[in-house]
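**Q** here you go, sequence then predicted model.
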Amino acid sequence: MKLNGAQIVIECLREQGVDTIFGYPGAATINIYDELYRNEDWLTHVLTSHEQGAAHAADGYARATGKVGVVLATSGPGATNLVTGIATAYMDSVPMVAITGNVTLAQLGKDSFQEVDIFGITTPVVKHNYMVKDIRELAPALREAFQIARSGRPGPVLVDIPKDITVEETEYAPHRPVFDVKRPVEHIDPVVLELIREAKKPMILAGGGVIRSGASRSLQAFAEKVQAAVACTLMGIGCMPYDHPLYTGNIGMHGSMISNISINECDLLISVGARFSDRVIGKEGSFAANARKLHFDIDPAEVNKNVLVDGHVVGDIDEILKTLLPLVEQKDNSPWLAQINELRLENSHTYDEDVLSVPTILKRIAALGSPEDIVVTDVGQHQMWTAQHYPFMKPNKFLTSGGLGTMGYGLGAAIGAQWAFRENRVVMITGDGSFRMNFNEIITAVRNKLPIKIFVMNNYALGMVRQWQNLFYDDRFSATNFDDDIDYVGFARSMGADGFVIRNVGELDDVVRQAFASPKVCVVNCIVEQGSNVYPMVPPGKAIHEAISK
């Protein structure tokens, strides 16, 4: 049958099982939006307030569900507004397909109105991208885009479609989508098994690849069998239950001292789906200096890129661990685990529960909430406190921007997660600095009746940068202290949301309960001390076990 380009876009989305897309319309995509109108009985379009919010929503949807998130934007500024969200997804290996409109083929390269080379702009931050210049290439490009986005190491793919391609016609035949099939791991290097067998003090560094692979149960079984302590990167948080006796917490610049010291003491480090980022390893050459190292990863380009290893296995993480489990013997590393427990007693996070601090607030939110709650953060001090103190028990419950560190990520991502899981509570933890960047998306949440609970950790500052200025720049607080006093409660209510304020610990539980009970979007303004710093913190140029602990 013959279809025009706009119809082919919609039919390809149907083939791929897409039922929700996020976006913002414009002239270059108007024909696609006309087809969305005709297909609204099965395909829902979520209109955001800004294209960046749409990209983050597609990202949050993908992280929460494991599906490919889809975002649609027009040409020029619409397309460029997606770039931060695309780069965020790229750095954290999130499957996303971004569809953009462009000017007609005849107008390309002529500085036409709202023309931009989005293909060239996004090349460094996508797994692949397409500029469709022939209507016959449209369906194959879209199908490949979804396959590339979700296969191997996931990531974003962009498909740019000139406007005249959306009106041209060609023959179209439906295809059954090819979903990525996990391939078995055919070979394990004997050195891998030998190093695991010989290790007396093994430690696992678990990253986002564990969660992307759905390998949390396999990881736990593997750790228990080889008696290894488990530290998580920011992206790996939730792959081991917070209260598991082998779990030592997050690692790196603001990691737990238990993890940071243990890495320096272990004799074998097994990196599982982690990429050895600079925020994890600290001073080069001092990271796990006493340990032999193994690396399990789906991306061969990551092996020996940042840290040289003694052995590796390339493949899907879940398949690697399932292959290894029957090959390794049950070990007894009691002395090592006793050493870990001693470190746990000596270096556990402490805070004054009588003071309205961010850790206190997080502990009460968790206590009054559920393990099924999805917690989304922006970027800054509040993000690090959440990684340290919130007791995540399951994977896909902690959504945050790790690699790119995108302030303003949180609310869009929370919208995507809440859209996907209407029955789950979605809690957004943000700072006053991050919240201001994209708080226009409250309108989107209110319009769509998404009852997200937003807790603003309001210290009247850009807290993380201020912390650096405090510790390393002799308190020269340049552009980090806020002398304004935004009425977040009034703002929330003016948008159709509920607003609350917490000024002391005595109000904390009551306000959290009120927010959780409300059927509306809620903004809770938490007034916390401006000068509080996140500890531990690794100073510049230091090894992670040399972190400042208070």
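**A** That came through, no problem.
**Q** only C-alpha atoms for contact and neighbour calcs from this point on.
**A** Fine.
**Q** where's residue 270, which helix or strand?
**A** Element membership for residue 270 (DSSP states H and E) is strand 268-272.
**Q** next SSE downstream of that strand?
**A** helix 278-281.
**Q** surely residue 142 and residue 158 touch.
**A** No. With contact defined as Cα atoms under 8 Å, residue 142 does not reach residue 158; the gap is 9.2 Å.
**Q** higher neighbour count, the two?
**A** The residue with more neighbours, out of residue 142 and residue 158, is residue 158; 30 against 24, by other Cα atoms under 10 Å.
**Q** the more buried one looks like it's in a strand, true?
**A** Yes. Remark: residue 158 belongs to a strand, assigned using DSSP: H, G, I helix; E, B strand; the rest coil.
**Q** ok, second structure coming up, stack it against the first:
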Amino acid sequence: MSNNPSPGASAPKPIRKPGSQIIVDTLIEQGVDTMFGYLGGVVLPIFDKIYDSPINFVIPRHEQGGCHMADAYARATGKPGVIIATSGPGATNLITGLATAMMDSVPLIALTGQVRTDLIGNDAFQEADITGITRPITKHNVILKDTKDVAQTLREAFHIATTGRPGPVLIDIPVDVAMGEAEVTPPEKIKLPGYKIRHRGHSRQVTTAANAINNSLRPVLYVGGGVIASGAFDELRMLAEKAHIPVTTTLLGLGAWDQTKEGSLDMLGMHGAAYANYAVQDADLLIAVGARFEDRVTGKLKTFATNATTIHIDIDPSSISKNVRVDIPVVGDAKQTLSELARQVEYRERKEWFDKIAEWKEKFPLFYDRNADTIKPQYVIEELYNQTKDSEATIVTGVGQHQMWAAQFYKYSRPRQLITSGGLGTMGFGLPAAIGAQVARPGKLVIDIDGDSSFNMTLQELATAVQYELPVKVVLLNNGYMGMVRQWQELFYNKRYSCSYLTNPNFAKLAQAFGAAGITVEDKSAVPGAIEQMLKETKPCVVDFRVEPEENVWPMVPAGKSLHEMDGLDIFESMA
């Protein structure tokens, strides 16, 4: 019996849905199960549909905090984070979060409400040209003009955000587009003329790179966040172990290589390990993978790694030879390229090279005064590491001195273990990012290592952590200063501490007022017990460590100096 309709029978009517429902349905189609955001008038149609959806929704206390939460959720999971905000000030409050994600190549989808299409350009209530404002700080952005374009535009946004060099994509949604109706259509093939991603590196270039590795005596692998973004950590390990190459990482590359393993040079750069900087400067081959040679890594460009032939592997062709001239460029995905390189390289002992590195490590270890009576911030981080190194702890930081100490004195052994703001250096990132990471990793230990000035910027998000029963831990290194600024004022401005000192609240009591736990530590002997107590706490907990006020981060490459011209090594030698 035929199932075809009889002659003259009408075809089924196409299903029509409001744009707001199409938005929510498409988000679910793209695998979204968690969103962050703050409601407002023009996004009410979307929130009304979210009400009946299975999406887990987290409301921050400020849109910037919500954007950092979505960012950290993406960094913790590898999936795109999703943030929604209303028009005008709601949308503009996302600016810092979007710029943070853009600089650090984080896949993010931002949905912003907009006034009705017929009001655009008329200075309507809460109107802002958010696509114009965010064009330099998003990988792509677009304003919707027709409800029929909603689904495909969202699909394209996810594709752009997650492919190639990841980044944030913003979609501006006028309220009449969200309220209008359109036919529901099946997904179409993504067709984006001009947007082409090269995943596989050119075979001749890969072979040239492998030959350079095989012939080198003093190679160094210089690894950035691109290795983590591409999921290339196993391939990195295979290459480094097979060819016997030491590994140094950028701040965002920490965790791509297990720092407890032989061959780790730890972090390089302005506040990197002296032995990493010396190794890069003395290398005859530098293999950069998923890194962009930014100024905090290279120091003075003219004198950076002048003895080395340079290989640069990156999926973003615009990053290659942008700052440092590259001898062997390889445009391609780090995972595929490292896999092919590992197949072609050969093992070399390189005993003299590793002996030299061991000599630098012994002579110039990371240091601080361990005999001090005061609480040294480095000691707090070392003790935290000792108590959590066998756990699956995720470390999140704000920005400042504490961030550098967290990079130096906590050892990272797996990708996505450290979540921090790199390129933009966003103070206030720590607490909301810790919340986003905790949402991504329920039941796991998430610790925000923060500074008092950075924490002050977004501490209202403690209310979010309490509301959603997210047991984030905050290790607050409270020195009463904007620490990194104060350090520069001490070194370069004759200790004229202009506007870098703050009057802080009692952070422990403040945490308790929010409904979190709060602990104050003023004595060095109390540090281990306070960390132990914090780790046992089942609700959000802030531990206020009153650390040495004028402690500095060493070593330090001053601005404009070469990577090997580090200040602070003489201080270590005087203490040794």
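**A** Arrived safely, thanks for sending. Everything numeric in this text was worked out from a predicted model, so none of it was measured.
**Q** could I get the TM-score for this pair?
**A** Between these two chains, after superposing, the TM-score reads 0.97 (TM-score structural alignment, normalised by the length of the first structure); 547 aligned residues with a Cα RMSD of 1.5 Å.
**Q** now do the aligned partner of residue 492 of the first structure in the second structure against residue 547 of the second structure, distance only.
**A** Aligned counterpart of residue 492 of the first structure in the second structure: residue 511 (TM-score structural alignment). Relative to residue 547 of the second structure, residue 511 of the second structure is positioned 19 Å away (Cα to Cα, to the nearest Å).
**Q** separation between the residue nearest the centre of the first structure and residue 384 of the first structure?
**A** The first structure has residue 400 as the residue nearest its centroid, 4.0 Å off, counting by Cα atoms, centre = their mean. Distance of residue 400 of the first structure to residue 384 of the first structure, given as Cα to Cα: 10 Å.
**Q** residue 457 of the first structure too?
**A** For residue 457 of the first structure, the distance to residue 384 of the first structure - Cα to Cα - is 12 Å.
**Q** neighbour count winner among these two?
**A** Each of residue 457 of the first structure and residue 384 has its neighbours counted (other Cα under 10 Å); residue 457 has more, 27 against 22.
**Q** got the contact list for that one?
**A** Taking Cα atoms under 8 Å, 6 or more residues apart in numbering as the contact definition, residue 457 of the first structure lies against 358, 382, 429-432, 525-528.
**Q** surely the residue nearest to the centre of the first structure touches residue 410?
**A** Yes. Residue 400 of the first structure is within contact range of residue 410, at 7.1 Å (criterion: Cα under 8 Å).
**Q** residue 59 of the first structure -> the second structure?
**A** Checking TM-score structural alignment: residue 59 of the first structure goes with residue 71.
**Q** got it, and residue 204 of the first structure?
**A** So residue 204 of the first structure corresponds to residue 221, using TM-score structural alignment.
**Q** that match falls within a helix, correct?
**A** No. Residue 221 of the second structure sits outside any helix when classified using three-state DSSP, being strand.
**Q** mind checking how far it is from residue 367 of the second structure?
**A** Distance from residue 221 of the second structure to residue 367 of the second structure, by Cα to Cα: 24 Å.
**Q** distance from the chain centre to stretch 201-221 of the second structure, please.
**A** How far stretch 201-221 of the second structure lies from its chain's middle: 29 Å, per Cα atoms, centre = their mean, to the nearest Å.
**Q** what lies in contact with it?
**A** 240, 243, 245-248, 279-280, 282-289, 311, 328-333, 336-337, 340-341, 344-348, 350, 353.
**Q** before we move on, what about stretch 313-322 of the first structure?
**A** Here stretch 313-322 of the first structure makes contact (Cα under 8 Å, 6+ apart) with 152, 182-185, 188-189, 209-210, 213-215, 218-219, 222, 272-273, 295-300.
**Q** contact partners for residue 560 of the second structure?
**A** 299-300.
**Q** what's the matching residue for it over in the first structure?
**A** Using TM-score structural alignment, residue 560 of the second structure sits opposite residue 541 in the first structure.
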